[in-house]
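**Student:** model the following, please.
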Amino acid sequence: MMGGDFGPHSTIPAALAALDEFPELHLHLCGDLSLLEQQLRLSNHFPHARITLIGSEADVSMADKPSVALRNKRQSSMRRMLDLVEQGQVQACVSAGNTGALMAMAHYVLKMLNGLERPALVGALPSCNGQPVYMLDLGATVNCDADTLFQFAVMGAVMAEEVMGISRPKVALLNMGEEEIKGSDQIKRASLLLSECNDINYIGYIEGNDIFSGKADVIVCDGFVGNVALKTCEGVAKLILRRVEQSARQSLSRQLLSWLIKPFIKSLYQGVNPDHYNGASLIGLRGIVVKSHGNASKEAFLSAIRQAVREVEHQVPAKIKHRLEHVLIDKA
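**Tutor:** Okay, the predicted model is just below:
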């Protein structure tokens, strides 16, 4: 509850909204007990029958290096949260804290599923056909060999099938061109592995301008490419919104036009608003870990909690484990 730019000021309202939305949900809130109690009292929700407060003696700051956090922040709210998952006391966890520290701690505490080498951050993005597209990796594994990209494709396909209910999701590799001769040796080898796997509906390469086109349900790339692509898309969306606002202030006629089309612009923005797609899942682990972006609003953090609930309902780690065992047997 302590992570992100706003800490409990954002995460507490989101947690309370989640409890209203999911009557069966019980939340364990990890953090500074006095601060959490204060925020809950201000909201007239202390005590709450479906909230358990878990005290912590330290917090992981956004400046902490992953190795330092792993060694020295064993009593932090982030570590207490992951320990609860590992001990089976909770079924999933959500954090808006330091991404590197979260990945390092989750990898150490929860361990990888058998047959997997590296975890991946996967997030849902909007598309032109209205169906979210899953993209991975978004920054967990910077350099990926062909086998790792293949494993990411399997995990991404399971997410699309189980969470979104897409039958035989279309899987693509993000590349610098659609031609078979384009791309690095690792991309080409991953493409060969996927084309030989009957369990994956592999459609080939797509380029960056097709991320939101709806051509693919799952887009696979290494963490460096995925993170840069995601941040670039967010930046372009903000640029367009600012240009529209600036244009509306230039003349009376443009202000009038802006007023007339404001409902349409608002509806369009809500369709691409990152708050509604917040919640990147760290998959490949023996537990469910959802990473919210650091500047998450109440609505954005609520979106991350919803993602965790969906993964619990569909037992995503178990489904990934089963699919990987099946695919690896066929591959052998």
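**Student:** from here on, just use CA atoms for contacts and neighbour counts.
**Tutor:** OK.
**Student:** so which residues of the chain form helices?
**Tutor:** 8-21, 33-42, 66-72, 77-86, 99-110, 146-164, 185-195, 223-248, 252-272, 298-313, 316-331 (DSSP state H).
**Student:** how far off centre is the shortest one?
**Tutor:** Computed by C-alpha atoms, centre = their mean, to the nearest Å, the chain-centroid distance of helix 66-72 equals 23 Å.
**Student:** what is that helix packed up against?
**Tutor:** helix 99-110 (3 or more C-alpha pairs under 8 Å, 6 or more residues apart in numbering; DSSP states H and E).
**Student:** what about stretch 65-77, start to end distance?
**Tutor:** Using C-alpha to C-alpha, to the nearest Å, the end-to-end distance of stretch 65-77 comes out at 16 Å.
**Student:** please provide the structure for the following sequence as well, for comparison with the first:
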Amino acid sequence: MPIDIVLDAMGSDKAPDPEIRGAILAARHLDVRVHLVGPEELVRPKLREALRAHSGGRKLPIFIVQASEWISMEDKAAQAVRSKRDSSMRVGLKMVREGRANGFVTAGNTGAAMATAKMVLGSLGGVDRPALASVLPTSTKNPCVLLDVGANVDCDPENLVQFAVMGQQYSKNVLRIANPRVGLLSIGEEETKGNSLTRDTFPLLKALPLNFLGNVEGRDLYNGAADVVVCDGFIGNVALKTSEGLARLVRSSLRESLKSTVTSQVGALLSKKAFDNFKKRLDYSEYGGAPLLGVRGVCIVGHGSSNERAIMNAIRVAAEFAKADVNSGIEAALAAR
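**Tutor:** Next comes the predicted model:
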């Protein structure tokens, strides 16, 4: 049976156009039904126009769900969550809570998405604080899951222990890594290195039935040394934003270098192919957004600048998350501690 995924049509910076095109791509290439949530008078004519242009005349399983309000990037998250009771985020997440959909995707205001998901869906048993995870590319074939990347700025050791269990379950069941290696992000590999949070967390992780590597450093996020890396949301968000900035610098520098050094037509074509492959490996749109782990449902949060391919991949990740039943695994693992 197809998986039902709710898509916030009003989330991204250029909404609803990327969402509509992404929904069409997902409906064409994935075994999903997409429910676009937003003001019908705005979404329907744009969807009709996009279907004429991109569906090739095929009837696709895309539906519109009415929501009269939406939360913008400029809105203050806490205030908007309370005041906009018919927002596309709240309406979509209620569909997940009521069992009318298997997952929710938004490229909207991250703070509002997390607050609404926690309020509407609630937390899993054994989870004190849900965490936002990011999937990072590495020099090996396996990606690395970093969490938390911004949901919880201040954490205690018990929070990090729960993050480790949630990340391990996501890596195992969605990314298909048989025995994920879990690392604790610190400033040195030795057990005594780090701040009070990492030093107090280390023995707790060591006592768990996890494939715990010990402390890992920032470079290990990308060299394939670990499959899951845990930290507090302040450190994780700084690491993620620094990585995104560095990736943009590397891409632009490489593009300029290729332009200035490649002269022949054949060389230019080969260089373009190599550059496109390189760019794809670093492109966030291939990973489909960050799962909010620990809530009682499936919630994927994408970049505000998401294009249609990023939206499609976020829908794919939501469907894979739902099929794998990650949340049951998280609750069972936390209960077994």
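**Student:** re earlier: dump the helices of structure 1 into JSON lines; add distance to Ile54 of structure 1 and mean neighbour count as well.
**Tutor:** Below are the helices of structure 1 laid out as JSON lines (distance: least, C-alpha to C-alpha, whole Å; neighbours: other C-alpha atoms under 10 Å):
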{"stretch": "helix 8-21", "distance to Ile54 of structure 1": "14", "mean neighbour count": "19"}
{"stretch": "helix 33-42", "distance to Ile54 of structure 1": "7", "mean neighbour count": "15"}
{"stretch": "helix 66-72", "distance to Ile54 of structure 1": "19", "mean neighbour count": "16"}
{"stretch": "helix 77-86", "distance to Ile54 of structure 1": "8", "mean neighbour count": "23"}
{"stretch": "helix 99-110", "distance to Ile54 of structure 1": "18", "mean neighbour count": "20"}
{"stretch": "helix 146-164", "distance to Ile54 of structure 1": "29", "mean neighbour count": "23"}
{"stretch": "helix 185-195", "distance to Ile54 of structure 1": "44", "mean neighbour count": "18"}
{"stretch": "helix 223-248", "distance to Ile54 of structure 1": "32", "mean neighbour count": "14"}
{"stretch": "helix 252-272", "distance to Ile54 of structure 1": "35", "mean neighbour count": "13"}
{"stretch": "helix 298-313", "distance to Ile54 of structure 1": "18", "mean neighbour count": "22"}
{"stretch": "helix 316-331", "distance to Ile54 of structure 1": "25", "mean neighbour count": "16"}
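**Student:** so which of those helices gets nearest Asn129 of structure 1?
**Tutor:** Among the helices of structure 1, the nearest to Asn129 of structure 1 by C-alpha to C-alpha is helix 252-272 (11.4 Å).
**Student:** and the closest one against structure 2, how far off on average?
**Tutor:** In this overlay with structure 2, the average offset of helix 252-272 of structure 1 from its partner residues is 3.8 Å by mean C-alpha distance after the TM-score superposition for structure 1.
**Student:** the aligned partner of Tyr287 of structure 2 in structure 1: what's it in contact with?
**Tutor:** Aligned against structure 1 by TM-score structural alignment, Tyr287 of structure 2 finds its counterpart in Tyr277. By C-alpha atoms under 8 Å, 6 or more residues apart in numbering, the contact list for Tyr277 of structure 1 reads 123-126, 300, 303.
**Student:** which of those residues sits closest to Ile288 of structure 1?
**Tutor:** Proximity of the contacts of Tyr277 of structure 1 to Ile288 of structure 1 (C-alpha to C-alpha) peaks at Gly123, which lies at 13.7 Å.
**Student:** with Thr11 of structure 1 as the reference, measure out to Ser127 of structure 1.
**Tutor:** Counting by C-alpha to C-alpha, the gap from Ser127 of structure 1 to Thr11 of structure 1 is 28 Å.
**Student:** Leu174 of structure 1 now?
**Tutor:** 34 Å.
**Student:** what of Gln151 of structure 1?
**Tutor:** From Gln151 of structure 1 to Thr11 of structure 1 the distance is 33 Å (C-alpha to C-alpha).
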